[in-house]
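1. only geometry, no sequence info:
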């Protein structure tokens, strides 16, 4: 069979033909990995990275696994133990003379030789993907478009057990490069005074570009990674850091800008009575109202306090029994914006009007985050009352 032939005897079209003849896929594969190992355990492996996901890849009916042979005799059509879930897209086969023909599926799960083969195969797949990322970027990005989400789920799954194996393979869109970049590329460009790897989460790149929370980080010319997949922020929270650089959301309570933080605390203290009144008028919807250190041109935004971000709340609330999950929200007000002077004047003259302003600003901030407004009718009435 083809997998037992010497690689020098075979042409790319031979591998492609075998791939399609075996019904691994109907398009040419993106990458073929043909390897022969002799040593503690002997085996041949012929692995394919598809150019397109299998038609049932994202369904419950999809079965991962490689064909398993012993000396050319098929033992198992789908040996799932050879591949972790994050490499479940890989198609192909493994042939080892060291495996018994009569071994049962139950015994295979505990077979030391099979575990050794699995370990070596997964190391080989990772090495080939890293090589593709470095030397064949266009094809890697094609691969990543189809299967990148699977890698990020792999980072997050099993409490981060595989994060070190996968962190160099994941990509995010960059605010400065306007393309997908790796974490290694990001860190290599970090400025001398930059402490953190900054990221922002949202539905699309276009929406993230407009987020008020990005203004302060962009003003310092720091690069921001854009997270547009549901799993992205969960993966980043699992990673926690990369090459000793911690991740920091642009919506975190503290951005790590010490001078800005001191100024924000000072202004918040100066306006404590007003901010406390605004917080109380929102009836527990926010944990705090404070002066913003991140807003430059926008009047208001929401940030989060704690491990659960606003974007993570949105994801979790779409799941069964997730409707009551809520992030601790902070309403940040731009004290340099003209609307703040209007609110301060109203606080001195007409406190009921401040309640209306607080609700309007809070609902505006919800809309920016893509969160639903609890009472749209009241919101429109509030706006109309301010226009009068």
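-> Happy to help now that I have it. As the structure is a computational prediction, the values presented were derived from the model and not from experiment.

2. okay, CA-based contacts and neighbour counts for the rest of this
-> Will do.

3. Look at the residue lying closest to residue 297 once chain neighbours are set aside and say how many residues are nearby.
-> Distance criterion Cα to Cα, 6 or more residues apart in numbering; nearest residue to residue 297, sequence neighbours excluded, is residue 337 at 7.2 Å. Residue crowding around residue 337 was assessed by other Cα atoms under 10 Å; the count is 15.

4. how near is residue 337 to residue 299?
-> When distance is defined by Cα to Cα, to the nearest Å, residue 337 is 6 Å away from residue 299.

5. second one coming, line it up with the first:
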């Protein structure tokens, strides 16, 4: 470049306020400085694409160097980063037009030419706004550009510190590329990391590893070039051309996991919006799947250039899905915040979500064992969608699988449940809790089990919420067996015994009245139960409000100040109740009633409300029994 300085130098003033533009890029257009390399690589890829297009009618432009390439050279000694391409290059007028005018994109002008000539088939250009090049000034206090247009006998040097002016002069051909453009960034002191081979390689692979031009990296001047981008993108290939092993390798790279993908969804959407989606459902749970702050891990590309991994391409209940979307409908040079508000992104999100759920549905129909493993890993998260996603609620409910009182260790769909419902059964019954074994031993199940009525056993936290959002399935409402009356008198028992209301003697009726008076405000009611067949007592929630488990969750999370007073149900046919109803003094019966309430609390997974009083009552009963 020293020889070029002896040639006449033209001084120019930028046609826009560069300082204001750089401030805009730092604070609005770009979220981090690393994107400058993405922008320069995108411009270089466009230059190679332009040459490919013009060489269709003028093949001599390729001379003896037909293969496009981009080369990066880092030099820690001189604190520079050099990017060179062998694309179309620029003439003097091109330089003044493209680099001297902020936001006037040569790419846009070229596209207009292509469209005017109606010869744009296959031409894919990345940059569209003309501000990408100036992102270099976020990391460099001086930028030199030497360019030689294909087929030209002259080369030109453009140089600027980005503060308001630039120079253009003719460059020595001996120091210019044979064709294309070389950009030298004289890095700021706080940007020395961009002279590290590993830093640059990581940025390129993360953000530009799939541009359609091979990318080489030279660790220092004179060293051998190492290829870090092969110019191909897996997702642009036909599915029939990609092996299972290639999909698995790509999945591991994009997800950072080491398992196999349980499900691969690869498609190209055409129509109003065109984009390619490649999504993977992992085989095992990601470590952050239940992190409240965890977001999706789908990457967004625009024309094979990485934009962000922070775009909401899938709803939260599909946050375990890994992969990417590549579209040409979104602009490249916009902030991530603007992308999130884009109606185009909303359309892509809807289409991608539908594709993923449809693929999961197909797996459920075609491979029940594989789907069972998928559901075991991600069912708890998918059920969040029943609560959150009204549009797809029916689809997600039908997709869901549940353990029930009749399924043993397997799971069943609601369609299976409804098909096997009893003739007089009017609702889909469920029981929620945090432990499957405890649910199976719940006294509230006894009457249902005696009548052969299947009950869903729901152990995920979200289960207590989605059942309140889902009004019904195939016309059958959901009903908690721990809330309100059981209404089992219309269903005959499994042994064929005719349905009947529980028999309650006068003595038991009097005992129930005594218990209600004794317990007072501790419960909202005491009544005979038709759901108990083996246990003496149980607790249920009132008909209105929340069921027992949901109340506990809401109170535990601080969203409910007070829980409703429970109903104590008493089994009128139990031997203990008959014995208590038939005798004993008032003091003894009072202790017995309080202990029955504490027993019901323990069976419900709670502890006695007053442990000391519980112990004292139990001691008095032991003393009475020992005295005979």
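-> Looks like it arrived, so ask away. Quantities reported herein were computed from a predicted structural model and do not represent experimental measurements.

6. where do the helices sit along the stretch 251-400 of structure 2?
-> 336-340, 343-366, 368-382, 384-388, 393-399 (DSSP state H, counting those that start in this stretch).

7. what's the most buried one of those helices?
-> helix 384-388 (a mean of 21; mean count of other Cα atoms under 10 Å).

8. That helix vs structure 1, mean deviation?
-> After superposition onto structure 1, the mean distance of helix 384-388 of structure 2 to its aligned counterpart is 2.4 Å, using mean Cα distance after the TM-score superposition for structure 1.

9. Contacts for that helix next, please.
-> Residues from elsewhere that reach helix 384-388 of structure 2 (Cα atoms under 8 Å, 6 or more residues apart in numbering): 317, 392, 393, 394, 396, 397, 462, 465, 466, 469, 470.

10. once the structures are aligned, where does it end up in structure 1?
-> Helix 384-388 of structure 2 lines up with residues 153-157 of structure 1 when matched by TM-score structural alignment.

11. now swap in stretch 412-425 of structure 2 and tell me
-> In the comparison with structure 1, stretch 412-425 of structure 2 aligns to the range 181-194 (TM-score structural alignment).

12. Helices of the stretch 501-628 of structure 2, residue ranges please.
-> For the stretch 501-628 of structure 2, the helices defined by DSSP H, counting those that start in this stretch cover 506-519, 548-556, 575-582, 586-603, 611-627.

13. Counting by contacts, list what the fourth one packs against.
-> Right, the one you point to is helix 586-603 of structure 2. Applying 3 or more Cα pairs under 8 Å, 6 or more residues apart in numbering; DSSP states H and E, one finds that helix 586-603 of structure 2 contacts helix 506-519, strand 537-540, helix 611-627.

14. Which one of these lies nearest to residue 205 of structure 2?
-> Between residue 205 of structure 2 and these, the tightest spacing by Cα to Cα is seen for strand 537-540, at 58.3 Å.

15. what's the average distance of the closest one to structure 1?
-> Compared with structure 1 after the fit, strand 537-540 of structure 2 shows a mean deviation of 1.1 Å (mean Cα distance after the TM-score superposition for structure 1).

16. export the helices of the stretch 501-628 of structure 2 to TSV and tack on mean neighbour count?
-> Shown next, in TSV, are the helices of the stretch 501-628 of structure 2 (neighbours: other Cα atoms under 10 Å):
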stretch	mean neighbour count
helix 506-519	18
helix 548-556	18
helix 575-582	16
helix 586-603	18
helix 611-627	12
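
17. Which of the ones you listed sits closest to residue 269 of structure 2?
-> If we rank these by Cα to Cα, the stretch that ends up nearest is helix 548-556, at 41.6 Å.

18. which residue numbers in structure 1 go with the closest one?
-> Counting by TM-score structural alignment, helix 548-556 of structure 2 lines up with residues 310-318 of structure 1.

19. For residue 187 of structure 1, see how far away the residue most central in space within structure 1 is.
-> Geometric centre of structure 1, nearest residue: residue 232, 1.3 Å, by Cα atoms, centre = their mean. From residue 232 of structure 1 over to residue 187 of structure 1 the distance is 18 Å, taken as Cα to Cα.

20. ditto for residue 164 of structure 1
-> Per Cα to Cα, residue 164 of structure 1 is found 16 Å from residue 187 of structure 1.

21. same check, this time on residue 194 of structure 1
-> With distances taken as Cα to Cα, residue 194 of structure 1 is found 10 Å from residue 187 of structure 1.

22. about what we covered before: pull out the buried positions in the match of stretch 412-425 of structure 2.
-> Neighbour counts over stretch 181-194 of structure 1 (16 or more other Cα atoms under 10 Å) mark 181, 182, 183, 186, 187, 194 as buried.

23. now do stretch 435-451 of structure 2
-> By neighbour count on 16+ other Cα under 10 Å, the buried set for stretch 435-451 of structure 2 is 436, 439-440, 442-451.

24. What's the end-to-end length of it?
-> End-to-end distance of stretch 435-451 of structure 2 (Cα to Cα): 24 Å.

25. Could you give the residue range in structure 1 aligned to it?
-> Going by TM-score structural alignment: stretch 435-451 of structure 2 matches residues 204-220.

26. and what of stretch 144-158 of structure 2?
-> Under the alignment (TM-score structural alignment), stretch 144-158 of structure 2 falls on nothing in structure 1.

27. aligned partner of the residue nearest to residue 297 of structure 1 in structure 2?
-> Using TM-score structural alignment, the equivalent of residue 337 of structure 1 in structure 2 is residue 574.

28. Am I right that its match is in contact with residue 537?
-> No. If you go by Cα atoms under 8 Å, residue 574 of structure 2 and residue 537 don't touch, sitting 9.1 Å apart.
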